[in-house]
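Colleague: Fold the following and give me the result.
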Amino acid sequence: MELTMTAAPVRLSWWRRWPDWAPWAATVWALGYGLTALGWTLTGAGYPIDPADPNSELSLLGDVPADVGAPLFAAVALAGAGTGAVMARYRPGARVPRWWRRFAVGFGGSLALVLLIVVPTTRMLALVGYLPMIVVLGPFDAGLRADVASALGVDHVHQLVALIGGFLWAAATVAYARRTAGSCARCGRPDRAASVAVVRRWGRPAVYVAAAIPALYAATRWLWVAGVPIGMSERELDELAADGALLAAAWLGSFALVGTVLTLGLVQRWGEVCPRWMPGLGGRRVPVGLAVVPASVVAVLVTSGGLGLIKGGLSEGLIGAEDWAAVGPALLWPLWGVALGWGTLAYWLRRRGRCTDCGLR
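Modeller: Below is the predicted model of the structure:
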């Protein structure tokens, strides 16, 4: 009995101890990525970004050739490994030169931003958007499975690795910044009350913006499914119907509406406590991470994907009055991502409760 009671807290504390392991995980990630990129540089093979790919127009890094990108990625990642090791070895109370703290926090934050926003492309966003359709129809549609298998490639793996590294570096940088400022590494307290008040005050408007944009996107797609050629000619709509693309539009529109509803949960009571009608869950508190983690991932992907679509639309001349329903909602996706990120932060600040590390509330 004693062994059981002492083992359970150890398992439960793994996630709560993220300020301890995140800097080391970010360092290992950077070292592995840096060595891999060094291999691309020395061998001339394996570079995951192909400027000749037609989809490179939708990538913020699509125009970076291998002879430039590979050594640049290697240098930045290996520098990150060295910086991360110093950050991970810091112990509370140790004196840190002001210039080094500014450099480490700035470097870590910039690296996280690049990995989360610049490296991912619309392909990752599309994969997430089509995921419900793949899960539901994939087991019964061999053609769909074949299309998915052929579409997945090394670029998806590279972007997934970048996303993992981005979140690790964001966590590592936040932990280091808090510790070197004398704050609680886990919750950041004591907070600046004015900053927290601003985030929470604008949290509800941000959530409404983040819910309205996917709803607008869903409305255009479902109007197409209903046969209304909004934002396109009737001939183009007929071509979409003939190609079976309207089925995908229906799935994406439905998924966007689900996202709208879930986003509203960030400011609704049922986003904190499960409704009574839910079997087995009614009346139970919604775990904070269950809302914060998916919302954070979506905020990153729609920001990155939206910027990529804007880049591609401008370079290919696709942004025009006649195509507003097809590409217009995508122009708002960066705003969607920022608003969703803001609303998610406000939700977390409202629900975080008393910190088990520092005891502050």
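Colleague: contacts, neighbours, all on C-alpha from now
Modeller: Noted.
Colleague: Could I get the buried residue list for the helix or strand harbouring Phe103?
Modeller: Phe103 is part of helix 98-113, with elements assigned from DSSP states H and E. By 16 or more other Cα atoms under 10 Å, the buried positions in helix 98-113 come out as Arg101, Ala104, Val105, Phe107, Gly108, Gly109, Ser110, Leu111, Ala112, Leu113.
Colleague: Spatially, what comes nearest to Ala299 if we skip its sequence neighbours?
Modeller: Gly337 (4.1 Å; Cα to Cα, 6 or more residues apart in numbering).
Colleague: To what extent is the one you found buried, counted in neighbours?
Modeller: 26 (other Cα atoms under 10 Å).
Colleague: where's it relative to Ala146, distance?
Modeller: Going from Gly337 to Ala146 by Cα to Cα, to the nearest Å gives 31 Å.
Colleague: Counting by contacts, list what whichever strand or helix holds the residue nearest to Ala299 packs against.
Modeller: For Gly337, the host element (DSSP H and E) is helix 333-351. Under the contact definition 3 or more Cα pairs under 8 Å, 6 or more residues apart in numbering; DSSP states H and E, helix 333-351 sits against helix 193-201, helix 203-225, helix 288-316.
Colleague: just how off-centre is the first one within its chain?
Modeller: What separates the centre of helix 193-201 from the centre of its chain is 23 Å, taken as Cα atoms, centre = their mean, to the nearest Å.
Colleague: how many neighbours does Gly39 have?
Modeller: 17.
Colleague: same thing with Val286?
Modeller: Neighbours of Val286 (other Cα under 10 Å): 16.
Colleague: and what of Thr4?
Modeller: So Thr4, with other Cα under 10 Å, has 8 neighbours.
Colleague: Please apply the same query to the one 10 residues further on.
Modeller: Here the neighbour count serves as a burial measure; for Trp14 (other Cα under 10 Å) it reads 11.
Colleague: How much space separates it from Gly253?
Modeller: 38 Å.
Colleague: same question, Asp238
Modeller: 18 Å.
Colleague: Those two - which one has more neighbours?
Modeller: Per other Cα under 10 Å, whichever of Asp238 and Gly253 has more neighbours is Gly253, with 24 against 15.
Colleague: Settle this for me: that one is touching Ala219, isn't it.
Modeller: Yes. Gly253 is within contact range of Ala219, at 7.1 Å (criterion: Cα atoms under 8 Å).
Colleague: Make JSON lines out of the buried residues of helix 98-113 and add distance to Val300.
Modeller: Below are those laid out as JSON lines (distance: Cα to Cα, whole Å):
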{"residue": "Arg101", "distance to Val300": "26"}
{"residue": "Ala104", "distance to Val300": "22"}
{"residue": "Val105", "distance to Val300": "20"}
{"residue": "Phe107", "distance to Val300": "19"}
{"residue": "Gly108", "distance to Val300": "17"}
{"residue": "Gly109", "distance to Val300": "14"}
{"residue": "Ser110", "distance to Val300": "14"}
{"residue": "Leu111", "distance to Val300": "14"}
{"residue": "Ala112", "distance to Val300": "11"}
{"residue": "Leu113", "distance to Val300": "9"}
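Colleague: another one to check against the first:
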Amino acid sequence: MRRIWRLWPWWVGYAAGGFAALVVVLGVAGGEAFGWVGAVGGALGLAGLALRRGWVVWAGVVVLAFSTFGLLQDLVTVLGLGRPDNWPAFLTKAARVVTMLLLMGSALVVRRRAHGVCGRCGYEHADGGPVPLGFPEASTASRRVRWVAYAGAASFLPYAGAKVVFGLENRAVLAEHGGLMAELAVFGVDLTALLAALGIFLLVAMTRPWSQVWPRWVPGLAGRRVPRWLPLVPAWLGATLGPYGLLGVGYLLVFGTDALPGYVAQAGIVGFTGVGLAFAVVAWDYQRRTRPRCLTADGAAVPAR
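Modeller: Model (predicted):
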């Protein structure tokens, strides 16, 4: 299995093409608006792969991103209730997300190979085989990125606090939903308040070295490398909150605060905008700082241009 993952630049294009074709078929067959958007994105991805044009593949990724609107809310529903509101719609949306990830990997490989560097790590080296990867030493984010993380966390605090109050005031209502949501309601805890607190912790943690190497206070894992996907997956999911917040800001500018009553909704607009944009910046910086390189036999490696 490890060897298969090491060979991802050789199979990611085929996998992306297969999923893109599936998304096109499902989008056309479904007939709903987001499905058609996903079909257009999948078609662009297929065209970019066929033409070996990375920018066309990225255009498909951007269009597909709009077709996954509401995914984070669906995941919260699955976590809280154990099921989504609509299984076919959820699985179709999940297929679009997988297609996006595969197309992003394919675009990266196309770009790197066009520059004559390794499609896997982006460095110039003699050995093109599936060799092990070497990871950089744990580092702290720059001061600018740290302040972005702090600002995003601060903007999300009012929403987290509002959801704590909401959970305490609506125990009976939350308990009627069942699942994890009902179990937390016994203690007056709203699931989204807990997730907001975890999001704030993750946002700040990704700027510190112990988000790359498990710290001493984690039993059994202290000193080991943290898998890159572990913080990056929730961080990029958190970044999808940004568009929600920006749409909410536009809504308030057009209709005013009277059109959106309630302290939770208003705090959510500010929090989603701030934390979503902060997650995008921090996740990109973390991805760049933790980028591995192939451990070649001769040790030669030159960064990609």
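Colleague: picking up where we left off before, which residues are contacting the helix holding Phe103 of structure 1?
Modeller: For helix 98-113 of structure 1, contacts defined as Cα atoms under 8 Å, 6 or more residues apart in numbering pick out 80, 83, 87, 165-170, 172-174, 176-177, 180.
Colleague: Name the member of the residues you listed with the most neighbours.
Modeller: Highest count within those by other Cα under 10 Å belongs to Trp169, 31 neighbours.
Colleague: In structure 2, what residue corresponds to it?
Modeller: Aligning on TM-score structural alignment places Trp169 of structure 1 opposite Leu103 in structure 2.
Colleague: Quick check: that match touching Gly13?
Modeller: Yes. Between Leu103 of structure 2 and Gly13 there is a contact under Cα under 8 Å: 7.3 Å.
Colleague: Next up, the contacts around the residue nearest in space to the middle of structure 2.
Modeller: Against the mean C-alpha coordinate of structure 2, by Cα atoms, centre = their mean, the closest residue is Trp236 at 2.2 Å. Neighbour list for Trp236 of structure 2: Phe279, Ala280, Ala283 [criterion: Cα under 8 Å, 6+ apart].
Colleague: who wins for neighbours among the residues you listed?
Modeller: Phe279 (31 neighbours).
Colleague: which ones are touching it?
Modeller: Ala149, Gly152, Leu203, Ala235, Trp236, Gly238, Ala239.
Colleague: circling back to that earlier point, any idea how far the residue nearest to the centre of structure 2 lies from Thr273 of structure 2?
Modeller: Using Cα to Cα, one obtains 14 Å as the distance from Trp236 of structure 2 to Thr273 of structure 2.
Colleague: now Pro219 of structure 2
Modeller: Using Cα to Cα, we find Pro219 of structure 2 at a distance of 35 Å from Thr273 of structure 2.
Colleague: Look at these two and report which has more neighbours.
Modeller: More neighbours surround Thr273 than the other of Pro219 of structure 2 and Thr273, with 24 against 9 (other Cα under 10 Å).
Colleague: Apart from its chain neighbours, what residue comes closest to the more buried one?
Modeller: Counting by Cα to Cα, 6+ apart, the residue nearest Thr273 of structure 2 is Gly245, at 4.1 Å.
Colleague: so Phe34 of structure 2 sits right up against Ser67, yeah?
Modeller: Yes. Contact between Phe34 of structure 2 and Ser67 holds when scored by Cα under 8 Å: they sit 4.9 Å apart.
Colleague: Which one's more surrounded, those two?
Modeller: The neighbour comparison of Phe34 of structure 2 against Ser67 (other Cα under 10 Å) goes to Ser67, with 23 against 17.
Colleague: Can you give me every residue that contacts the more buried one?
Modeller: By Cα under 8 Å, 6+ apart, the contact list for Ser67 of structure 2 reads Phe34, Gly35, Val37, Gly38, Lys93, Arg96.
Colleague: which residue lines up with it in structure 1?
Modeller: Correspondence of Ser67 of structure 2 to structure 1, assessed by TM-score structural alignment: Val119.
Colleague: what's the answer for Leu230 of structure 2, then?
Modeller: Aligned partner of Leu230 of structure 2 by TM-score structural alignment: Leu290.
Colleague: same thing with Leu202 of structure 2?
Modeller: Match for Leu202 of structure 2 (TM-score structural alignment): Leu262.
Colleague: what's the helix or strand for that match?
Modeller: Short version: Leu262 of structure 1 belongs to helix 245-264, going by DSSP H and E.
Colleague: can you list contacts of that helix?
Modeller: 129-130, 132-133, 207-208, 210-212, 214-215, 217-219, 221-222, 224-225, 240, 271, 295, 340.
Colleague: And for stretch 101-116 of structure 2?
Modeller: In contact with stretch 101-116 of structure 2 (Cα under 8 Å, 6+ apart) are residues 9, 12-13, 15-16, 45, 49, 52-55, 57-58, 61, 118-120, 122, 124, 304-305.
Colleague: can you give me the helices for the stretch 1-150 of structure 2?
Modeller: Here the stretch 1-150 of structure 2 has its helices, by DSSP state H, counting those that start in this stretch, at 2-6, 8-30, 33-51, 54-67, 71-81, 87-114, 143-169.
Colleague: Output those in a markdown table, with distance to Arg293 of structure 2 appended to each entry.
Modeller: Below are those laid out as a markdown table (distance: least, Cα to Cα, whole Å):
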| stretch | distance to Arg293 of structure 2 |
| --- | --- |
| helix 2-6 | 12 |
| helix 8-30 | 14 |
| helix 33-51 | 25 |
| helix 54-67 | 22 |
| helix 71-81 | 32 |
| helix 87-114 | 13 |
| helix 143-169 | 23 |
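Colleague: who wins for most neighbours among the contacts of Phe279 of structure 2?
Modeller: Among the contacts of Phe279 of structure 2, Ala149 has the most neighbours (other Cα under 10 Å), with 28 neighbours.
Colleague: Gly31 of structure 2 pairs with which position in structure 1?
Modeller: Alignment of Gly31 of structure 2 against structure 1 is given by TM-score structural alignment, with Tyr47 as its counterpart.
Colleague: Let me see the contact set for that match.
Modeller: By Cα under 8 Å, 6+ apart, the contact list for Tyr47 of structure 1 reads Ala37, Trp40, Ala66, Ala70.
Colleague: how about Asn170 of structure 2, what does it touch?
Modeller: Asn170 of structure 2 touches Gly188, counting by Cα under 8 Å, 6+ apart.
Colleague: Against Gly220 of structure 2, how distant is it?
Modeller: Distance from Asn170 of structure 2 to Gly220 of structure 2, by Cα to Cα: 39 Å.
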